[in-house]
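Asks: can't give you the sequence, but here's the structure:
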């Protein structure tokens, strides 16, 4: 299963496009639509500059990597919207955090458990503060997750 267009656009809107490398709120050099590494495996470094076309290719590569890992973490089949919402979520918080999350445990137990929405909403903090952008993103991810396809 691949990330659907709704989640891809959510990621692009949430991450924004930056053609010059910058330090993200987590302190990591980032470029494009939130990419931290290139398809050749090299890490982004401050001073790097890319084109929008390269940013799109990097997003594709990063999404493929996340899709593969998320398929491995799932113990049940999800619909396209559920899978894609998890890709967007993991793209933002990281696969390690998803792997340890109660959200994933609940998805793997009962993919329609209404409390899954609350699990998305727990991930809105950075450095102890609620970030409005994360509140908006988590709501969009949860809405996508619960949209039957």
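Replies: On my side now, so go ahead. Nothing here was measured: the structure is a model prediction, and the numbers come from that model.

Asks: going forward, measure contacts between C-alpha atoms and count neighbours the same way
Replies: Will do.

Asks: which ones are touching the residue lying farthest from the centre of the chain?
Replies: Centroid-distance maximum for the chain: residue 47 at 24.5 Å, with Cα atoms, centre = their mean. When contacts are counted by Cα atoms under 8 Å, 6 or more residues apart in numbering, residue 47 is found next to 20, 21.

Asks: That one in helix, strand or coil?
Replies: Assigned by DSSP: H, G, I helix; E, B strand; the rest coil, the conformation of residue 47 is coil.

Asks: if I look at residue 52, how far off is residue 16?
Replies: Distance, residue 52 to residue 16, by Cα to Cα, to the nearest Å: 11 Å.

Asks: this is the other structure I want to compare:
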């Protein structure tokens, strides 16, 4: 059975992603709708309802929940799990898999706030730049992980 994020963690993910019922391009130029949903069906002018956004988030989170469950080999409390799911949801499971964050956690080192903060950049017009919203999100994920 797949482990799910708590309502608290899901609420924070919803807050960080924001709800947009009409497709928009995110900070790195990807067409996005709902709570951070991307995919081939999302394009300019694409619209959904709030219940559809909720269902898309549930479906999208399942992949990140599975990834965290598979990649982490130590016990996590609900907040630690939720913080890592948020990280994987936002950046992709591959980013988590290759991160020093994961390596340290899997060694039992939970003092990893600085590792979250390393992931506050994105590619904009071919350049890697610090994105203020990502910095804020990483700080919030680190705080959730530590609680």
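Replies: Structure's in. What do you need? Remember, it's a predicted structure, so these values are computed and weren't measured experimentally.

Asks: What would you report as the TM-score here?
Replies: Overlay of the two chains. TM-score (TM-score structural alignment, normalised by the length of the second structure): 0.88; 141 aligned residues with a Cα RMSD of 1.4 Å.

Asks: before we move on, the earlier item: now list whatever residues contact both of residue 52 and residue 16 of the first structure.
Replies: By Cα under 8 Å, 6+ apart, the residues touching both residue 52 of the first structure and residue 16 are residue 32.

Asks: Settle this for me: residue 45 of the first structure is touching residue 24, isn't it.
Replies: No. Contact status for residue 45 of the first structure versus residue 24: not in contact, 11.7 Å apart, counting by Cα atoms under 8 Å.

Asks: So between the two, which is more surrounded?
Replies: residue 45 (17 against 13; other Cα atoms under 10 Å).

Asks: What residue in the second structure is paired with the more buried one?
Replies: Aligned by TM-score structural alignment, residue 45 of the first structure pairs with residue 43 of the second structure.

Asks: got a list of what its match touches?
Replies: 23, 24, 31, 32.

Asks: In JSON lines, list these along with secondary structure, neighbour count and distance to residue 142 of the second structure.
Replies: Formatted as JSON lines, the contacts of residue 43 of the second structure follow (DSSP: H, G, I helix; E, B strand; the rest coil; neighbours: other Cα atoms under 10 Å; distance: Cα to Cα, whole Å):
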{"residue": "23", "secondary structure": "strand", "neighbour count": "21", "distance to residue 142 of the second structure": "29"}
{"residue": "24", "secondary structure": "strand", "neighbour count": "20", "distance to residue 142 of the second structure": "27"}
{"residue": "31", "secondary structure": "strand", "neighbour count": "20", "distance to residue 142 of the second structure": "27"}
{"residue": "32", "secondary structure": "strand", "neighbour count": "22", "distance to residue 142 of the second structure": "25"}
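
Asks: ok, then the element right after the helix ranked longest in the first structure?
Replies: What stands out as the longest helix in the first structure, according to DSSP state H, is helix 52-73. With elements assigned by DSSP states H and E, the helix or strand that comes after helix 52-73 of the first structure is helix 80-93.

Asks: so that following helix matches what in the second structure?
Replies: Going by TM-score structural alignment: helix 80-93 of the first structure matches residues 78-91.

Asks: Nearest the geometric middle of the first structure, what residue?
Replies: residue 91 (2.3 Å).

Asks: Tell me, how many residues neighbour the residue lying closest to it once chain neighbours are set aside?
Replies: Ranked by Cα to Cα, 6 or more residues apart in numbering and with sequence neighbours excluded, the top spatial neighbour of residue 91 of the first structure is residue 66, at 7.1 Å. As a burial measure, residue 66 of the first structure scores 20 neighbours (other Cα under 10 Å).

Asks: ok, and what's touching the one helix or strand residue 133 of the second structure maps to?
Replies: Residue 133 of the second structure is located in helix 132-146, with elements delineated by DSSP H and E. For helix 132-146 of the second structure, contacts defined as Cα under 8 Å, 6+ apart pick out 16, 79-84, 86-87, 110-113, 116-117, 119-121.
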